[in-house]
Structures are given as structure tokens and as C-alpha cells.
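Asks: Test case, fold it:
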Amino acid sequence: MKFIYILLFSLSIQFSFAQNDINRLVEKGITYHDAGNYEKAIETYQEALQLNPKSSLVNYEISLSYFHNKDYKKAIKHSDVVIDNDDKHVKAAYITKGSCLDNLGKTKESIKLFKKGIRKFENDGLIYYNLALNHYKLKDFDEAEKVITQGIGVQNNHASSHLLLAYLNYDKSRNVQTLLNLHYFLFLEPNSRRSPQAAGLIKEIMGANVSQDKDKPNTINISLSLPDDDDDFGAAEMMLSMLEASKKLEKNEGKSEDELFIANTDSFFTMMGELKKKKHKGIYWDIYVPFFDDLAKSEFMETYYYHVMQSVNENSTDWLNSHPQEVDALMLWLKSKA
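Replies: This is a model prediction of the structure:
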């Protein structure tokens, strides 16, 4: 019996040393990966796999490096090990494998995998997003909208999901819904490479239906084409156009573009809150409208504007830098709502 105890203790020490070596190699591999040296990262992970070929951690990390190195078949091979283990890294392995299948032209197979992933991880917005993105690539826009809407319903802090839904709504000329999507995206991601296009689209939509007569400068034209089955959003779009037209009124002379944009955005958010009724259901009335209505009622609209428009507004950086207390207060408020 004493011999068995000694043997087990010895095996435990060996396993502990091996795990320490694996962790050290993984950290080294991650450093190479983050530096973009995927081949060196793969070599390092292969050393770790010699110590434990079934390690979920190592198989996931090497699959990620193979993916970024565009070796999708090997990435799938190692993702499958993680999926078979069904432990800590399995959710990420589903996403890596599904993305590999899509990049190999097997988008329909990728869709099946993501659907399986959703059944397993029904509250993970990232899997919904990847599934919706595949439907979008196949031009199945209605299914993409259905899936991404479900994903936002279960996890509303995934910025890319709001951006994808914005583009789906924009393609269908749903200006009000698109604005809500874009604003939510920019509150989450105000200054990335994708932010300028989103911010520019907000400004485009705000003035989409309003034009000034060249021959009659005092004449403002409003042109709307509203869907018959969208009464509340149609009314909001009409009011949105009237807000834009009001910028030309005498009372607004001398106001800066920033001041006018803040005032109209505040009015737009307030208007949406007033349109909300008990019968309304869905993410717009459950997530977007309450959030922006609360924002309009807060003291943070000016700070919010400079926050979300910082990628395109040259005044934003200076304003944000000179108002650190307001920025901190907004960030705390946003975190309480996220």
C-alpha cells in the first residue's frame, strides 16, 4: 500500500511539472501569435502537444494560429480535439471551426455547426453573430436578420451584432431602426476602424429625406417612402425629417452643427420613448428605445455625442480631453446600462 501511495505521489509531481512546462510554452506561443509570427507560435504549441496531445488549451491555441495562418484544414483538426473534449475552450473551438469551414467555401456546413453551437450555448451572442453573418454572405437576409436579432436579445453588448443589423436595416431603407443600431454600435465601439463609416451613416440618414430648393432657399422639401406595416417607425421617420428640416429655421441661426446635432438626437431619442407602448415587444422596444430614452433624460447627451462621434468629429478629441469628469461620469452611467 505504501508503494502505491509513493507511486501516485510521484505521478502527481510529474504531471504538475508537465503542466507547468505546457503553460510556459503556451504563454510563449501566445507572444509569437500576438506579434503575428504564426509559424513560430505553431512550432511552440507543437512542443506543448508532445507533452499532452489532448490538451484543450494547446489544441485551441494552435488552431487559432493555424486559422490566422490560413491553414484552415489543420485548424479544424485541432478544433475537433477541443470539441471532443467538451470542456473549457469548446465554445471558442466551435467559432474557430465554423469560421474555417466558411473560409473553405463550406458555408452551409458552417451554418449547421453554428446551429449546433447555439443549442449548446444558447446565451452566447458571438455564435449567433457568426451564424447570421453566414446567412448574410449567402444573401439570405431575412434569416440573417432573424438570427442576429435573437443574438442581440440574449447578449446586447456585442458591437458587431448591432453593426450587422444596422446594415441589414439600411438595405431595407429602415432609417429609424438603422439609426438605433448604429448609435448602439458606436456607444460600444466609438473609435475603431469601423466607427467612421457608422458615424458617417448616422449623419447621412439624419438628412436623408430633407432637401433645400436651389431656386427657393427658404423652401425645405421632405420626401418620404414609408412601409405600410410600420406605423410607429414611420411616424418616427416623419418626425426625424421634421427635426432635420428645423435646422433651417430662424431660431436655429448661429448654432453650430454640433449643437444642432445634439439637440436633434436628444429629440429623436425622446420621441422614440414617447412612442413606446405596452403592446410593443422585441429588441427595439425592449433594448434600444429604453436605453436611448434614459440617455435623453440624463445629463450626458453632450458628452455622449462627442463620445460616439469621435472618429469623424475633429472637435471631439479636444472636448473629451478637456472634460474628463464628464467622460468618467458617462462611462459609469453606460456601464450601469450595458
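Asks: rest of the way, CA atoms for contacts and neighbours
Replies: Fine.
Asks: so how far is the helix or strand hosting Asn20 off the chain centroid?
Replies: Taking DSSP states H and E as the definition, Asn20 sits inside helix 2-34. Put simply, helix 2-34 sits 38 Å off its chain's centre (C-alpha atoms, centre = their mean, to the nearest Å).
Asks: Determine the next helix or strand in the C-terminal direction from it.
Replies: helix 38-51.
Asks: For the helix or strand following that next one, name the packing helices and strands.
Replies: Next along the chain after helix 38-51, taking DSSP H and E as the criterion, comes helix 56-68. Other elements packing on helix 56-68 under the criterion 3 or more C-alpha pairs under 8 Å, 6 or more residues apart in numbering; DSSP states H and E are helix 2-34, helix 38-51, helix 72-85, helix 90-103.
Asks: one more to line up against the first:
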Amino acid sequence: MMKKLILLISLLVTISTVGLHSQTNNAQELIEEGVSLHDEGEYEEAIERYNEALELDSTLINAVYEMSLSYLALKDFENASIYSTDVINSDNEALAIGAYAVKSEALAEMDSVDKAIEILHEGLERFGDDYLLNFNLAINFFKTGDIDKTLQFVKKAIDLDKSHSGAFLLYAYALSDKGLWVQSILSFQMFLLLEPDTRRSKNAFDEMLQLMCIKKSEEPVERSFIQQQMSRRSATEPTDNTPPLSVENGLNRSYVYEAITNSLDSLINSGEEVSEFTTFKTVNMEIMKVLDRESVGPREGIFWTFYIPFFSHIAHSSYYDAFTRYISVSYFPESFEWWEQNPESAINFVMWFENGDDN
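Replies: You can find the predicted model right below:
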């Protein structure tokens, strides 16, 4: 009798364990379905899947995290804040960093930018330096108009991870607003290398052309990260459209401006009709020549040790034409046509950019 009882208990435990595994597997499948629906823009349906998964297993914190993302996408910032808080309070450190970013964005959208900044600082204290937390801090300081703090945290984000295009775009905006227009031009180009063909790429290229004095516009350029449009003009920029020309970070910017104006005058006086793309390519090369010349000798700072060597290497390579086509593909129709007509050259440039000279 005792043996039969033991066998019965063992059988019940086995059945129970199998049932739990089956429920967990079903719940994970529902989460995966929800993620796919979210990626397709079906946010409400995604939330339904996450709720179904939580009914099967209430401990699945990844379902809660994914739900916070879907509520954020729906602009239901109250629920995004609630569910991201649940993730932050959980023991899942891997998801908590993302949850801090979700909660900070939800708070900022509810006009609580100061609270958003506070919660991100909490995340940094808890986890140490992290790209996402620093980047989101930079965004929130940018929204408040604190350019110095924006630069501080976006530079830290870039130091931690140089693979994210958004950080370079925000850096370009902040540098421009600070009056550091030469540095801004190079940061715009780094962004465009990483993200060449989106709507914000086109707007970024437009703003960069204005910094390069190639294009003039009375209308402000639409920017990312903020709801309102902003002019590129900084508070220190003269009103005659001449950019700041003082020596900054060891760079005499009057040399760069002189190279730009001389190049533009030469193109105008050539007697030939010159396209805006050719103007951009020519002016950009002249800027790089000046920066090359000025970088001789011991220099410190990311502008001298990373940006200038990086873009100088491209300028002196056989890929410079492909590079200018690549970063302008969202802006110039002829660049888009070039990429369609020269797929092998396009692929070779991308491979060279990703793998370096050795490959």
C-alpha cells in the first residue's frame, strides 16, 4: 500500500512539473508573439498577449517590461511609468536599466523632466555608468535647455558605446547650440554614417549644410528629441550669419571659415553650373585639409584624437566619393540614384567602413 502511495505522489509531482513547464513555454510563446506585434505597430494586441502570458505565469518580469514599452509607444505614459516601476523594483538587473529609460521618458512626456532626471541618476548610482542611462540624461537636459549638461552626459554615452547613431545626432545639436560648429559638422557626419537614410538623416544633413555655409534658410530645421522645431543659431552666434571664429579647443576656426568661403567663391567664379552635392563634397574636403594641417603636434580631446583622424582617413582614401554619396543619400536624389546604379561600389565602401583597411 505504501509503495502504491509513493508511486501515486511521484506521478502527481511529475504531472504537475510537466504542466508548469508547459505553462511557462506557452507564456514565453505569448511574449514572443507580443514582441512581434509590437514591432509591427500593433501595440494594443501586444499588450493583450503580455497579459495572457502573465495570467499563466505572474513571475515573468520580461512580460511586464515589454508591456511598459508598448504603453510608451501608445503614449499611455501613466501605465508606462507604472509597469516600468515594477521592473525597476524587481530583481532583474538586466531589464532594470531599460526600465529606468522607459520611466524617465514617460515622466518627461508628463512634464516631469526634473523627476525623469532624478530617476536616471538613481539608475546610475545603482548600476554605475551605462550608455542608455547617460544618453537619456543628455536628452532630458537638452529638453531643459541645459547644453553644458547635455554635452557632459552625451559625451560619456559616446565614450561608453560609439555604435549608436542617436548619441552622435544629439551631440551635433548640442555642439551647434554651444557655437562649436566645426565639431558639430563632424558629429553630424558620424551620425549620417551610422544612419544615412531616415527622415531625421535628411533633416540632419540640411542643418549640417547650413553650418557649412552652403545653404541659408530662414526657417528652423526640425530636430529629433524635442517636440518643437529649433533654429540652429546659437546664443553666441553673430547675427550676420558669420559663425563664431575665435580659437576654441586649440582650433582657430577662422582658418576653417576662410577655407569654406574661398572654396565657395571659387565654385561660383568657375563659370560652370555646380550642383549642391558637388559643392558639399568640395567644401567638405577643404575643411578636412585645414583640420589635417591644424592637427599636427600633440593634441588632446576626442575632437583631435578620434574625429579628425577618423574622417581624415576617409578623405585620403579611395572611398571619399562613395562616403559623400553614402551620407547624403537621404538628401540628394542623385546620391540615391548613384547607390542604385553602383551597388558594387556601395557594398565595397560599407565593407571597408565596417572592417577597416586590412579586410
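Asks: Buried residues, the helix holding Asn20 of the first structure. List them.
Replies: For helix 2-34 of the first structure, burial by neighbour count (16 or more other C-alpha atoms under 10 Å) applies to Gln19, Ile22, Leu25, Val26, Gly29, Ile30, Tyr32, His33.
Asks: sorry, back to before: nearest to Val327 of the first structure, of the helices and strands packed on helix 56-68 of the first structure?
Replies: helix 2-34 (30.7 Å; C-alpha to C-alpha).
Asks: Now do that closest one against helix 38-51: the angle between them, please.
Replies: 170 degrees (axes from the mean of the first three to the mean of the last three C-alpha atoms, to 10 degrees).
Asks: the inter-axis angle of helix 2-34 of the first structure versus helix 56-68?
Replies: 20 degrees.
Asks: before we move on, the earlier item: out of the buried residues of helix 2-34 of the first structure, which is nearest to Tyr129 of the first structure?
Replies: His33 (24.5 Å).
Asks: leaving aside the residues next to it on the chain, what's closest to that closest one?
Replies: The shortest distance from His33 of the first structure to any non-neighbouring residue, by C-alpha to C-alpha, 6 or more residues apart in numbering, is to Ala41 (5.4 Å).
Asks: one step back: quick one, which of the helices and strands packed on helix 56-68 of the first structure gets closest to Met238 of the first structure.
Replies: Using C-alpha to C-alpha and comparing those, the one that lies nearest Met238 of the first structure is helix 90-103, at 40.9 Å.
Asks: Outside of that closest one itself, list whatever touches it.
Replies: Under the criterion C-alpha atoms under 8 Å, 6 or more residues apart in numbering, residues 60, 63-64, 67, 72-73, 75-76, 79-80, 82-83, 107-111, 113-114, 117, 121, 127, 130, 134 lie in contact with helix 90-103 of the first structure.
Asks: Quick check: it compared with the second structure, mean distance?
Replies: Average distance, helix 90-103 of the first structure versus aligned residues of the second structure after superposition (mean C-alpha distance after the TM-score superposition for the first structure): 1.4 Å.
Asks: what range in the second structure matches that helix?
Replies: The alignment of helix 90-103 of the first structure onto the second structure (TM-score structural alignment) covers residues 96-109.
Asks: quick one: that stretch to chain centroid distance?
Replies: That offset, for stretch 96-109 of the second structure, works out to 16 Å (C-alpha atoms, centre = their mean).
Asks: Strands along the stretch 151-300 of the first structure, start to end?
Replies: Using DSSP state E, counting those that start in this stretch, the strands of the stretch 151-300 of the first structure run over 210-212, 220-222.
Asks: one step back: can you find the partner of the residue nearest to His33 of the first structure in the second structure?
Replies: So, by TM-score structural alignment, Ala41 of the first structure is matched to Ala46.
Asks: and its match, what does it touch?
Replies: Glu33, Gly34, Val35, Ser36, Leu37, His38, Met67, Ser70 are the contacts of Ala46 of the second structure under C-alpha under 8 Å, 6+ apart.
Asks: now those in CSV, with distance to Leu7 of the second structure?
Replies: Formatted as CSV, the contacts of Ala46 of the second structure follow (distance: C-alpha to C-alpha, whole Å):
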residue, distance to Leu7 of the second structure
Glu33, 39
Gly34, 40
Val35, 42
Ser36, 44
Leu37, 45
His38, 46
Met67, 43
Ser70, 47
